[in-house]
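>>> Would you be able to build a 3D model of this:
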Amino acid sequence: MKAIYVATMMAASLALSGQVMADEALAKAKNCLSCHAVDKKLVGPAFKDVAAKYKGDAGALDKLATKVKAGGKGAWGEIPMPPNNVTPEEAKKLTTWILAQK
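Coordinates of the predicted model:
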């Protein structure tokens, strides 16, 4: 029984780490990391700071996915974020990953 539990947990862990890696790969592919980093401010805020700011906000995923796709300004300073060439699904995937940063 313990072996089944361990195997199940390992499979779930691999699936989650694969998902995290895929989302980080998408962030790299879409050039998000040209202006953002996970743990420090570059041109835009650190993703962990975005996650902290929107922690507990039930509407954050949709709100931020819209900003990822359409761009935005004013939330983090004077420098605007330009619109990004992502699908709505990619924007949600990226936003889900960003909001999971700690």
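
>>> okay, CA-based contacts and neighbour counts for the rest of this
Fine.

>>> For residue 84, list the residues it contacts.
With contact set as C-alpha atoms under 8 Å, 6 or more residues apart in numbering, residue 84 has these partners: 30, 68, 69, 70, 71.

>>> Need the three-state assignment for it.
Three-state call for residue 84 (DSSP: H, G, I helix; E, B strand; the rest coil): coil.

>>> The structure of the following sequence is requested for comparison with the preceding one:
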Amino acid sequence: MRKLSALACCAMLVAVPGLALANPALAQKKNCMACHAVDKRLVGPSFKDIGAKYAKQDAAADLATRIVKGSSGRWGPVPMPANPQVSVEEAQALSTWILEQGGKP
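This is a model prediction of the structure:
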């Protein structure tokens, strides 16, 4: 019975429209990996560095806004362009996932 309940919960997560679960696949799909990597600097900072920098702050909403609208001057002279192909829900999920990377070794 427990296995059936767990399976039903997972199925509900998949069936909920608008629910964006962030992971490296979503970051790849939304072109984040063109400039960022999980654990090393490319054009922009690594997701681990971003997560570590903002770990002690309530930064998820701010990061989500910067994902969609872009930003400059936070990590050096190269600006992060706007990403209008990323929905607000996806940006929120990505920002939460990025912040989680800061606590990983």
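
>>> TM-score of the superposition?
The TM-score (TM-score structural alignment, normalised by the length of structure 1) is 0.77; 85 aligned residues with a C-alpha RMSD of 1.7 Å.

>>> ranking the contacts of residue 84 of structure 1 by neighbours, who comes first?
residue 68 (24 neighbours; other C-alpha atoms under 10 Å).

>>> element containing it, please.
Element membership of residue 68 of structure 1 [criterion: DSSP states H and E] is helix 60-70.

>>> Among the contacts of residue 84 of structure 1, find me the one that's closest to residue 89 of structure 1.
For these, the closest approach to residue 89 of structure 1 (C-alpha to C-alpha) belongs to residue 69, at 9.9 Å.

>>> Residue 91 of structure 2: how many residues sit nearby?
Look at residue 91 of structure 2: counted by other C-alpha under 10 Å, it has 26 neighbours.

>>> what's near enough to touch it?
By C-alpha under 8 Å, 6+ apart, the contact list for residue 91 of structure 2 reads 63, 64, 65, 67, 68.

>>> For these, give me a markdown table that also has distance to residue 101 of structure 2.
Below are the contacts of residue 91 of structure 2 laid out as a markdown table (distance: C-alpha to C-alpha, whole Å):
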| residue | distance to residue 101 of structure 2 |
| --- | --- |
| 63 | 14 |
| 64 | 15 |
| 65 | 18 |
| 67 | 16 |
| 68 | 20 |
